[in-house]
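Undergrad: can you look at this prediction? I've put the sequence above it.
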Amino acid sequence: MPVSLALTAELTGWITLIMVIMARLSFVIFLMPGIGEQTVPVRVRIGLLLAFSTAIAAAGILRQPDVTGLPDFFVLLFLESTIGLFLGVLLRLSIWLLSMAGTLVAQVIGLSQMLGIALETEAQTMTANIFAMAGAALLLSMDYHISVFVRFTELYGEIPLGMITGIDPMFLIRSGFGAFGFAVLLAWPFVAVNLLYNLCLGFINKALPSLMVAFVGAPFIVGAGMLLLALSMSTILMVWMDRIPSLIGWL
């Protein structure tokens, strides 16, 4: 075989391997809390994707896939992308549940009309932004992203290339329902305060019908809610950190 043809075959094998790795890794990076936020430039995430994919390929963790043509190659890319989407969505659940909890908190303490920056695809409430940004900052400060990358390389031993049967869709569904229930649980103290506030407001309105209780109660519920948020924020994040591994499942 001519040297040029041998080099072309070897180069094609390396490009195929890197693209297959990128297919699984892309969703993980673009959905990872902290690194995958919309506020992080796309070029930074793409650069990280290219660098880490090349590093995995050069490390010899994987052999070059044995594909005989473009149809097999595209099927392999689709299977790896599906696996990556499964892993990425599980990672993102940890931030989505904080956003849901923050939105629920904003609804019950009267701050739902105060929107912050668009951390996701659209502007969120102020408390949802606080929860999401605090959670992402806490994860990055604990080297969470390094743990994700290390575990990602180990997963190739458990879920080989194209082995889509290695993922469990029902686990993703259970994690989604669990994340929603946990978000409601995190916001439950604020819901209880709001319930108590409305009960008291009803009794005061019955006792003093001429009093405009809404003008007195609205500032109170906002102030009490913000005070409770300031006092309970650290505890909420600690409880959330303990629950993350069981929701993600593969870390």
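TA: Received, thanks.

Undergrad: C-alpha from now on. contacts and neighbour counts both.
TA: Fine.

Undergrad: pull the residues that contact stretch 242-251.
TA: With contacts defined as C-alpha atoms under 8 Å, 6 or more residues apart in numbering, stretch 242-251 is touched by 87, 90-91, 93-94, 147-148, 151, 175, 178-179.

Undergrad: hmm, I was thinking of stretch 43-53
TA: 18, 21-22, 25-26, 29-30, 35-36.

Undergrad: buried residues, that stretch. List them.
TA: For stretch 43-53, burial by neighbour count (16 or more other C-alpha atoms under 10 Å) applies to 45, 49-50, 52-53.

Undergrad: of those residues, which is the nearest to Q113?
TA: R45 (31.8 Å; C-alpha to C-alpha).

Undergrad: quick check: which element contains the closest one?
TA: R45 belongs to helix 42-59 when assigned by DSSP states H and E.

Undergrad: tell me where the stretch 1-150 of the chain has helices.
TA: For the stretch 1-150 of the chain, helices defined by DSSP state H, counting those that start in this stretch occupy the ranges 3-31, 42-59, 70-109, 126-141, 144-158.

Undergrad: M170: which of those helices is closest?
TA: helix 70-109 (11.0 Å).

Undergrad: and that closest one, what other elements does it pack with?
TA: Counting contacts by 3 or more C-alpha pairs under 8 Å, 6 or more residues apart in numbering; DSSP states H and E, helix 70-109 packs against helix 3-31, helix 126-141, helix 169-207, helix 213-248.

Undergrad: against F30, how distant is the residue lying closest to L25 once chain neighbours are set aside?
TA: Once flanking residues are discounted, L25 sits nearest to G84: 6.0 Å by C-alpha to C-alpha, 6 or more residues apart in numbering. Noted for G84: a distance of 10 Å to F30, by C-alpha to C-alpha, to the nearest Å.

Undergrad: do the same with I18
TA: 17 Å.

Undergrad: try A207
TA: In terms of C-alpha to C-alpha, A207 sits 56 Å off from F30.

Undergrad: more neighbours, the two?
TA: Neighbours per residue, other C-alpha atoms under 10 Å: of A207 and F30, the larger number sits with F30, 22 against 10.

Undergrad: want to compare, so here's the second one:
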Amino acid sequence: MMQNLAELMDITDALLWQGFAVFVRVSALVSLLPAFGEQSVPARVKLGIALAFTFIIAPAVSAPVQPMQFETVFWIIFTEITAGLILGIGIRLFILALQTAGSIAAQSTSLAQILGGAMAEPVPAMGHILVMGGLALAVMTGLHVRVSEMVILSYQMLPMGQFPSGADVSEWGVDQIRRAFSLAFTLAAPFVVLSVLYNVALGVINKAMPQLMVAFVGAPVITAGGLMLLCLSAPLLLSTWLEALNNFIANPLEPVP
């Protein structure tokens, strides 16, 4: 009887040690995860989400090879938080891309000051619309499932208990920032083109009729044109953004071409 209890205690300790190691990485990731880790989400809800992800991911992950000791616990916490933050920052940069695209589009169409404080992070109305639409679309298409798969596969690229190379992480980070801003400029390109055409047409009209106050005539035109363009292009922009996000989640540490 005592031998069976001892074996049961060993199995329980191993499961708790494995679950703790997975929870540390998952909790760091959830704190930066789009939709689940937003500032408006209460901390208790984030804790529940991290526990739910842990229950899903832990059975598919090998237990730590290091024994459960005082020094090992601190090392696991340090390395797993680092790995979770790396993955979380990589995904969070896609939200930055949407915010940047919205800011560029709003500045191009004279809509930068409308509803600027609607989010926890002050962004123009276009950025708010794109971010909310992108978050809703990502969650509706199974963001939680893809993130679970990403975390399970991340243990092959970022093994448990091993600190990643600083040179590799810095190179990867520069590539992700470059991809985020490239994606933002790509998404905002229609609005920039509209702004250029508007300003060229305004200059031609002003040259032809200097007495006409073209600014008062053209301001409503660029505002209405920007809103109409947003209505027409938002589905394509968000689908392009979602495809880029899914490609990153499928292989988060792949070098950017």
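TA: Here it is on my side, so go on. Predicted model only: the values in this text are computed from it and were never measured.

Undergrad: save the contacts of stretch 242-251 of the first structure as TSV, and put in neighbour count and distance to L196 of the first structure too.
TA: Converted to TSV, the contacts of stretch 242-251 of the first structure look like this (neighbours: other C-alpha atoms under 10 Å; distance: C-alpha to C-alpha, whole Å):
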residue	neighbour count	distance to L196 of the first structure
L87	24	41
L90	26	36
L91	25	36
L93	23	31
S94	26	30
S147	11	43
V148	17	42
R151	13	46
S175	20	31
G178	16	27
A179	24	26
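
Undergrad: what residue in the first structure is paired with M140 of the second structure?
TA: Aligned by TM-score structural alignment, M140 of the second structure pairs with S141 of the first structure.

Undergrad: I'd like the distance from K206 of the first structure to M212 of the first structure, if you could.
TA: According to C-alpha to C-alpha, K206 of the first structure and M212 of the first structure sit 12 Å apart.

Undergrad: also S175 of the first structure?
TA: Separation of S175 of the first structure from M212 of the first structure (C-alpha to C-alpha) stands at 45 Å.

Undergrad: next one: V20 of the first structure
TA: Per C-alpha to C-alpha, V20 of the first structure is found 65 Å from M212 of the first structure.

Undergrad: so between the two, which is more surrounded?
TA: V20 (25 against 11).

Undergrad: list the contacts of the equivalent of that one over in the second structure.
TA: By TM-score structural alignment, V20 of the first structure lines up with A21 in the second structure. Contacts for A21 of the second structure (C-alpha under 8 Å, 6+ apart) come out as 64, 76-77, 80, 160.

Undergrad: how close does A21 of the second structure get to R146 of the second structure?
TA: Separation of A21 of the second structure from R146 of the second structure (C-alpha to C-alpha): 20 Å.

Undergrad: same check, this time on L197 of the second structure
TA: In terms of C-alpha to C-alpha, L197 of the second structure sits 41 Å off from R146 of the second structure.

Undergrad: so how many other residues sit close to R243 of the first structure?
TA: Using other C-alpha under 10 Å, the number of residues around R243 of the first structure comes to 14.

Undergrad: trace it over to the second structure, please.
TA: So R243 of the first structure corresponds to A244, using TM-score structural alignment.

Undergrad: tell me the counterpart of S108 of the second structure in the first structure.
TA: Aligned by TM-score structural alignment, S108 of the second structure pairs with V108 of the first structure.

Undergrad: pretty sure that match contacts V191?
TA: Yes. Counting by C-alpha atoms under 8 Å, V191 is a contact partner of V108 of the first structure at 6.1 Å.

Undergrad: which residue range of the second structure does stretch 211-223 of the first structure align onto?
TA: Counting by TM-score structural alignment, stretch 211-223 of the first structure corresponds to residues 212-224.

Undergrad: which other residues reach the matching stretch?
TA: Residues outside stretch 212-224 of the second structure that contact it (C-alpha under 8 Å, 6+ apart): 109-111, 195, 198, 202, 205-206.

Undergrad: one more: stretch 115-127 of the second structure?
TA: By C-alpha under 8 Å, 6+ apart, the residues outside stretch 115-127 of the second structure that reach it are 39-40, 98-103, 105-106, 111-114, 128, 230.

Undergrad: can you pull up the most central residue in the second structure?
TA: The second structure has R92 as the residue nearest its centroid, 2.6 Å off, counting by C-alpha atoms, centre = their mean.

Undergrad: Provide a list of residues in contact with it.
TA: 32-34.

Undergrad: any idea how far L29 of the second structure is from it?
TA: Following C-alpha to C-alpha, the distance that separates R92 of the second structure from L29 of the second structure is 10 Å.

Undergrad: and what of M213 of the second structure?
TA: M213 of the second structure sits 54 Å away from L29 of the second structure, taking C-alpha to C-alpha as the criterion.

Undergrad: can you check L5 of the second structure too?
TA: L5 of the second structure is 36 Å from L29 of the second structure, by C-alpha to C-alpha.

Undergrad: higher neighbour count, the two?
TA: Counted by other C-alpha under 10 Å, L5 of the second structure and L29 do not tie: L29 has more neighbours, with 29 against 10.

Undergrad: cool, thanks, signing off.
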